[in-house]
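1. following is a predicted model, sequence given first.
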Amino acid sequence: MTQKTFTVLGAGMMGRAVAFDLVQSRGKDCLAVIDANKAACDSLENWLGIETHNLDAKDPAIDELIRDSAAVIVALPYGFNLQFMKKAIAAGAHFCDLGGNDDIVSSQLALDSDAEKADVLCLPDCGLAPGMADVLGAHLARQFDSVGELTIRVGGLPQNPEPPLNYQLVFSVGGLINEYKEKCKVLRNGEITLVDPMEEVENLEFDGIGKLEAFTTSGGAAWLPEIFRGKINKLDYKTIRYPGHAIIFNSILKLGLADENEIAPGITPRKVLEGQIMKNLSGNDEDLVLVRVTATGIVGGNAETRNLDIIDRYDRKNKITAMMRTTAYPTSIIAQMIVDGRITERGVKTPEMCVPGDALIEEMAKREIITRSY
C-alpha cells in the first residue's frame, strides 16, 4: 500500500465517476477507493486498474488511509459526510463531499475554525445541485454591479421519456422524495423565505430538447440565499422535468403516499412509494442533464440579462451517465483544484463561497461538459 493523493469513499455510481475522472486527469496511482461492497471494489479495480479497499465505514484502517492522503472525497449517502470530514480534519487532509442535506452541512460549517487550524479546506455540497450549478450562479451574479433576480434550473431526464411521468431515477430515491416534499429556501424581496415544493410551475425550452417545465424543489439553492441575502431581490432554484410531471407527482404526495407514519409494523407509505419508484422508474435509458442559470441586473449602468446553459448527455463510450458526469466530475475537479493550490481558502466553506466559476467552466469543458454563455 502506497501513499495516495486522493482517498475516495464509495464505489457506487458517483464514486466510480469520481475515480474515472481522477484516473483520466492524474493516472491510476493517484487514488485509492474504499467501499464495504466487495463486488463494487472488484468491479472498479478491474475497470480502472486502481487500488481498492473492501472496508466497512467503521474500520479503523480507513483512518490510516486518510492520514496518508492529501484529500478525501466522500461519494456515500450524506449520513456519512460529517464523520468522515472530522476524520479528514484530524488527519490534516482536505475534504469534499456530494452534500445534499442542509442540516448536516450546517453541522459541517460549524467546524470552520477546526479546519482552519488544521490548515485544510473542507467543501461539502460539491455535486450538481447543490454544487456546480450554485457555483455557476454565484459566478454569474458577481459579473453584475447589482442583481435583481437570479434563477437556477436543473434537471436529470431520460433521453427517451415514457409517459405518464416521463422520468427515470438517476440518483437516490430518498433524495428525490426529500426534494419533492421539503420546504424550499428562496429569496423574496431580498429576504430568506420558505416556499412549498412542486409549486410555481413554469414553462421553458432548451434547443434540441423541446418544451419542459420547472418547479420549486428543496436543497438545490444550497447557501446562495444566505450569501446574497439583502443583495439580490429574488433568487430561487427549480427542478426541470418533462411537461405534466409536477401535477401527477404532486397528486401522489397530496394523497399521503410519501407520509412517514407506520401503517403496519415497519411499513410506511413512503417506504412503499420509494420501493415502487425504484422498481418501475429505475430504467437504464440514456440520460441527459440540463442546467440553466439566469441573472438579471445592472452592468455599467445598463440593464442586462445573462444566461449560462449546459446540456450534457450519456457517455456511450465509457458508459457513464450524464448525472454521474455532472455530479462527480465537478467534485473531482474541485478536489484537484484544492490540492493544486488553485483554491487557497481554509476552513469549512461551500463551493459557491470559494470555487472560481471561470476555472470550473474551463475544467468541465476539457471533459466535454460545455457551458454556453449568452
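-> On my side now, so go ahead.
2. going forward, measure contacts between C-alpha atoms and count neighbours the same way
-> OK.
3. top helix in this protein by residue count?
-> helix 322-339 (DSSP state H).
4. run the chain-centre distance for the helix or strand just after that helix.
-> Per DSSP states H and E, the first helix or strand lying C-terminal to helix 322-339 is strand 347-348. Once both centres are worked out by C-alpha atoms, centre = their mean, to the nearest Å, strand 347-348 turns out to sit 19 Å from its chain's centre.
5. included below, for side-by-side comparison, is a second structure:
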Amino acid sequence: MRVVVLGGAGAMGRVCVKDLVASDVGEVVVADRDGALAEEVARDVRALAARPGSTVTAHAVDVTGDSLVDLLSGADVVCNCVNYTLNPTVMRAAAKAGTNYLDLGGLFHGTRTQLALADEMTDAGILCLLGMGATPGTMNVMAALGAGELDEVGSIRLRCGGSDPEPAQAALPAPYAIDTILDEFTMPAMVLAGGELAEAPAASDDEEFSFPEPVGAGIALLTLHSELATMPLTFRRLGLAELDFKVAFDAGMIARYRLVTALGLADTAPVTLEDGTEVVPRSLIKALAGTQRFSGRDIESLVVELAGTKGSRALTVRVEELSYPNATYGVGGADANTGIPPSIAAQMMARGAIKGTGVKAPEEVVPPVEYAAELARRNISIEVHVTQPA
C-alpha cells in the first residue's frame, strides 16, 4: 500500500502521516512545498513504523506544478491536507495519475465546486472522498450512523465543541487557523430550512449547547461548513428538511472576534492609512496574533442530533463523539480528531472497504460501524443514544 500525504509537514498532515506509519502502511510519502521540513517529519516518524519493511520518504512538491502527477502515479491514495482552495487542482492531478483522492473539506462553496467534477472523476475511474477530517468527515459518518436508526429523518443538528485546560493566553485566541476562525465570523452560514438551502448571518443564532462531559456546555454559533453542501443531497430520500451546523466557543472569545469583525479588521481589502501606507487588516491581525495551538491536553467533541421516525414512533437519535489527547502522536484531541480520520479512510479505500468512483461524501460511502471501531482503537469514542420524545 502506497499513500501520499500532501501538506504532510503541516499540522494536520503530520498527524495523518504518523497514523499511516503506525498502521503498517507499506510506503508513506511525506510531500510538502517545504522539502526540508518534509524530510524532518519523515525522519521523526520512522520510529513509529509498525514493521521493519515499511518506508517513509520525503518529497518537495508544488501542487500547482506538473511534477505532482508523477508523484501521485502508482499511489493507492493521496491524502490532500493543503489549503482547500487547491482541492480541484489536486483532484485533477489525481485523475491524471489514476490515484484515489481524499481531502479535509472545501468550506461549502469549494465543496460544491468539487461536486461538479463528478463526471470527470468517474471517467478517470477514481474515487474522490470529500471532507474526511473531523468536521466534515467523522461528523458526516456519525449522521449516517444515526440515520440508520430511523426510517425517516426530518432534522439534523451538527455541533462541534471542545475544552482545553490550558488555553492560550492571548488577547485574540486562535486555537486553530486564524484565517478559518475569521472566515467563520464573516462568511454567511448556510442552513437547510423547509427543505431549501438559505444563507444566515455569520456566527449568529447563539445557542447554549451541552456536549458530553468532560467538554460540557458552550455557546454554539452558525458557521459556514461543508456538511451543508452534501448532506441535504444524501439524506433527501429520508425526508430531511432541516439541517444546520454550529461550532462552540467561550463567551470571551466570541466577544473579541465580533469586535474584530465589526471594526473591519477581518477584511482582506487593503486600507490606506494617513501616511499613504497600504495595510491589509486581516494580514495585520494575523501578524499580531501570531501562531497559537491547543495545549495538547484539549478534548474535542462532535454531536449529531437527528429527529425522525421509526415505523409509527417518533424518535430522537443523539450521536456523541469524544476525541482525547493521543500520547503516541504527541497531539491533543482536536488535532487527533482531524488528522487521524484521513489516514483511516485512506487505508479503507486502499483495501476496498470504501468503494466507488466519482465524487462522494463520507456519509455516502464510509461504513459507519467499521470506521467507528477504527476511531475507538485511537482513543476517539462514538456513542449512539436513541430516545422517544415524551
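-> Yes, it's here. Since we're looking at a predicted model, the values are computed, not measured.
6. and the counterpart of Ala88 of the first structure in the second structure, what does it touch?
-> By TM-score structural alignment, Ala88 of the first structure lines up with Ala94 in the second structure. Applying C-alpha atoms under 8 Å, 6 or more residues apart in numbering, one finds that Ala94 of the second structure lies in contact with Val69, Leu72, Val78, Asn100, Tyr101.
7. repeat that for Gln143 of the first structure.
-> Counting by C-alpha under 8 Å, 6+ apart, Gln143 of the first structure makes contact with Val299.
8. so it: helix, strand or coil?
-> Following DSSP: H, G, I helix; E, B strand; the rest coil, the label given to Gln143 of the first structure is coil.
9. counterpart of it over in the second structure?
-> Counting by TM-score structural alignment, Gln143 of the first structure lines up with Glu149 in the second structure.
10. ok, now Gly174 of the first structure?
-> Per TM-score structural alignment, Gly174 of the first structure is aligned with Asp179.
11. the closest residue to Ala266 of the second structure other than its chain neighbours - how many residues pack around it?
-> On the basis of C-alpha to C-alpha, 6 or more residues apart in numbering, the spatially nearest residue to Ala266 of the second structure that is not a chain neighbour turns out to be Arg282, at 4.6 Å. Arg282 of the second structure has 21 neighbours, counted by other C-alpha atoms under 10 Å.
12. any idea which element Arg282 of the second structure lies in?
-> helix 281-289.
13. then Ala138 of the first structure?
-> Here Ala138 of the first structure, judged by DSSP H and E, is contained in helix 132-141.
14. have a look at how far, on average, that helix is from the second structure.
-> Compared with the second structure after fitting, helix 132-141 of the first structure has a mean deviation of 1.9 Å; criterion: mean C-alpha distance after the TM-score superposition for the first structure.
15. contact partners of the following helix or strand past that helix?
-> Per DSSP H and E, the first helix or strand lying C-terminal to helix 132-141 of the first structure is strand 146-158. With contact meaning C-alpha under 8 Å, 6+ apart, strand 146-158 of the first structure is reached by 129, 133-134, 137, 141, 166-168, 170, 214, 221, 231-242, 285-299, 322-323.
16. number of nearby residues for whichever residue in the second structure pairs up with Gln159 of the first structure?
-> For Gln159 of the first structure, the aligned residue in the second structure is Pro165 (criterion: TM-score structural alignment). The local packing of Pro165 of the second structure (other C-alpha under 10 Å) involves 11 other residues.
17. hang on, Pro165 of the second structure packs against Asp298?
-> Yes. Using C-alpha atoms under 8 Å, Pro165 of the second structure is in contact with Asp298, at 6.6 Å.
18. how would you label the match of Ala88 of the first structure: helix, strand or coil?
-> helix.
19. quick one: residues contacting His385 of the second structure.
-> Val317, Arg318, Val319.
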